[in-house]
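**Q** Sequence and predicted structure, then a few things I'm wondering about:
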Amino acid sequence: MPRGAVRETGRKTAGASLIWSLILLAAPFLSFSPGAALPWGVGAALLMGVFPAVLVSYLQRRDDLRRLPPSSLPPAVLGAAALAFMFQRIILWLQGPLTLSAAVFALLAAAVVLLIANAFTSWSWLDLTLGAGAVILGTTAALLLPGLPGTAAGILVAGVLAAVLAVRVRQGNPSRHLAAGAAGAAAGGGIFLWLLSYA
């Protein structure tokens, strides 16, 4: 892969990883007190958001990463999804925050959608993440802050992520970016909201 393409892929992976890290960091605060929620959020964000992206970036720079078939998940997403399955067991075993479990399931749902979609086309993990993040982070901000400030914060967060997606829609293949973002909002965001109602 050309060096410029690797750099661009790295930027997209870093952007998606940052959004999922924020989602995983914030989710436990919806069901646990701040003192109990912080270790869960930091651990989840580092394990599933930061670690896979850093590892893949390191391996790509050393040219030690084997290429995967076009229909496969990107390596960072594959790593995050594998770790998500293990982390779900930890949440259940230690009776962790169910809202964090909802966020982890949202990540898995978005990854499954990407896996299926990329068997037929080439969607971007960043586009799916922006769609899911607009729903999840917008809802989380609205629930964490009471009253009007929470509503305003939720709208602002969702609006910023939607605006980033809108910028991407104007580049390259607009329908592909839009479809991926909508699928991320429906799958990742939808699963999160559904599970949140039971948490």
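**A** Thanks, I have the structure now.
**Q** hey, let's count contacts and neighbours off CA atoms from now on
**A** Will do.
**Q** Which parts of this protein are helices?
**A** 3-26, 34-44, 51-61, 75-93, 98-117, 125-144, 147-169, 174-184, 190-196 (DSSP state H).
**Q** what about Ala111, neighbour count?
**A** 24 (other CA atoms under 10 Å).
**Q** Would you agree it is in contact with Gly79?
**A** No. With contacts counted by CA atoms under 8 Å, Ala111 stays clear of Gly79, the gap being 10.6 Å.
**Q** one step back: packed most tightly, which of the helices of the chain would that be?
**A** Ranked by mean neighbour count, those are led by helix 125-144 with a mean of 26 (mean count of other CA atoms under 10 Å).
**Q** just to revisit the earlier point, among the helices of the chain, which comes closest to Leu68?
**A** Closest approach to Leu68 among those is made by helix 75-93 (8.0 Å; CA to CA).
**Q** Chain neighbours aside, what residue packs nearest to the residue nearest the centre of the chain?
**A** For the chain, Trp20 is the residue whose C-alpha lies nearest the centre (CA atoms, centre = their mean; 3.5 Å). In space, and not counting its chain neighbours, Trp20 is closest to Gly49: 5.7 Å by CA to CA, 6 or more residues apart in numbering.
**Q** this is the comparison structure:
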Amino acid sequence: MPHGAVRETARTMVGAALIWSLVLLAAPFLSFAPGAALPWGVGAALLMGVFPAVLVFWLERRNDLRRLPPSSLPPTVLGTAALAFMFQRIILWLQGPLALSAAVFALLAAAVVLLIANAFTSWSWLDLSLGAGAVILGVTTALLLPGLWGSLAGILAGAVPAVSLAVRLRHGSPRTRLAAGAAGAAAGGGIFLWLLAYAS
């Protein structure tokens, strides 16, 4: 793989991992008090946000990444989705924070959209993650911080991924990136908002 492609793949993995780590870290605080929410958030962020990206990056560096059966999902997304499905069962079994369950379902919804879309085109996991993150992080921040300052913080938290996506529109195919970001916002963000309405 050319050096530029390796750097782009690494940037995509790190960026998507950061977005979903922040989403999963913050979501439990919508359901639980801070002391109970923190272990859930840290555990979810490390397991589904950080671990798959680090593992895939390490395996690729060693040239030891086994080829999986044909799939339009990158290895990082496959691993993240598998861990998300298992973690969902843990949340339900241990009666964990339902807002975190909503965030995990949002991640799975974004992965399913990527799986379907990449059978016909080539979308980036980072673009979908930025779209979903703009909705989820904006809403989560606004709900966690009351009043006007919370609303302003929510707008800022949602604007950062949105601006990052806008910057990425200048590279590659703008329409493809915009479509992926919009799909991430609709699928990931929409599922999160829908399930969050039942999580309180």
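**A** Sure thing, it's come through. Quantities reported herein were computed from a predicted structural model and do not represent experimental measurements.
**Q** sorry, back to before: just checking, the residue nearest to Trp20 of structure 1 touches Gly15?
**A** No. With contact defined as CA under 8 Å, Gly49 of structure 1 does not reach Gly15; the gap is 10.2 Å.
**Q** count of neighbours near the residue nearest to Trp20 of structure 1?
**A** 30.
**Q** got it, and Ala33 of structure 2?
**A** The burial count for Ala33 of structure 2: 11, using other CA under 10 Å.
**Q** Same check on Pro97 of structure 2?
**A** The number of residues packed near Pro97 of structure 2 is 23, by other CA under 10 Å.
**Q** which residue lines up with it in structure 1?
**A** In structure 1, the residue matched to Pro97 of structure 2 (TM-score structural alignment) is Pro97.
**Q** so who does that match touch?
**A** Pro28, Ser31, Phe32, Ala37, Trp40, Ile91 (CA atoms under 8 Å, 6 or more residues apart in numbering).
**Q** now with 6 Å?
**A** Pro28 (CA atoms under 6 Å, 6 or more residues apart in numbering).
**Q** how far away is it from Ile91 of structure 1?
**A** According to CA to CA, to the nearest Å, Pro97 of structure 1 stands 7 Å off from Ile91 of structure 1.
**Q** same question, Ala44 of structure 1
**A** From Ala44 of structure 1 to Ile91 of structure 1 the distance is 10 Å (CA to CA).
**Q** for Ser21 of structure 1, same thing?
**A** For Ser21 of structure 1 relative to Ile91 of structure 1 (CA to CA), the value is 17 Å.
**Q** Repeat that for Ser122 of structure 1.
**A** Ser122 of structure 1 is 33 Å from Ile91 of structure 1, by CA to CA.
**Q** Verify the contact between the residue nearest to Trp20 of structure 1 and Ser17 for me.
**A** Yes. At 4.9 Å, Gly49 of structure 1 and Ser17 qualify as touching, with contact defined as CA atoms under 6 Å.
**Q** will you turn the helices of structure 1 into CSV that also has distance to Pro69 of structure 1?
**A** CSV is the format used below for those (distance: least, CA to CA, whole Å):
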stretch, distance to Pro69 of structure 1
helix 3-26, 16
helix 34-44, 28
helix 51-61, 16
helix 75-93, 11
helix 98-117, 11
helix 125-144, 16
helix 147-169, 25
helix 174-184, 20
helix 190-196, 28
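**Q** Among the ones you listed, which comes closest to Arg67 of structure 1?
**A** Using CA to CA, the nearest of the helices of structure 1 to Arg67 of structure 1 is helix 75-93, at 9.0 Å.
**Q** now that closest one against helix 51-61, angle please.
**A** Interaxial angle of helix 75-93 of structure 1 relative to helix 51-61 (axes from the mean of the first three to the mean of the last three CA atoms, to 10 degrees): 150 degrees.
**Q** Helix 75-93 of structure 1 packs against which elements?
**A** helix 51-61 (3 or more CA pairs under 6 Å, 6 or more residues apart in numbering; DSSP states H and E).
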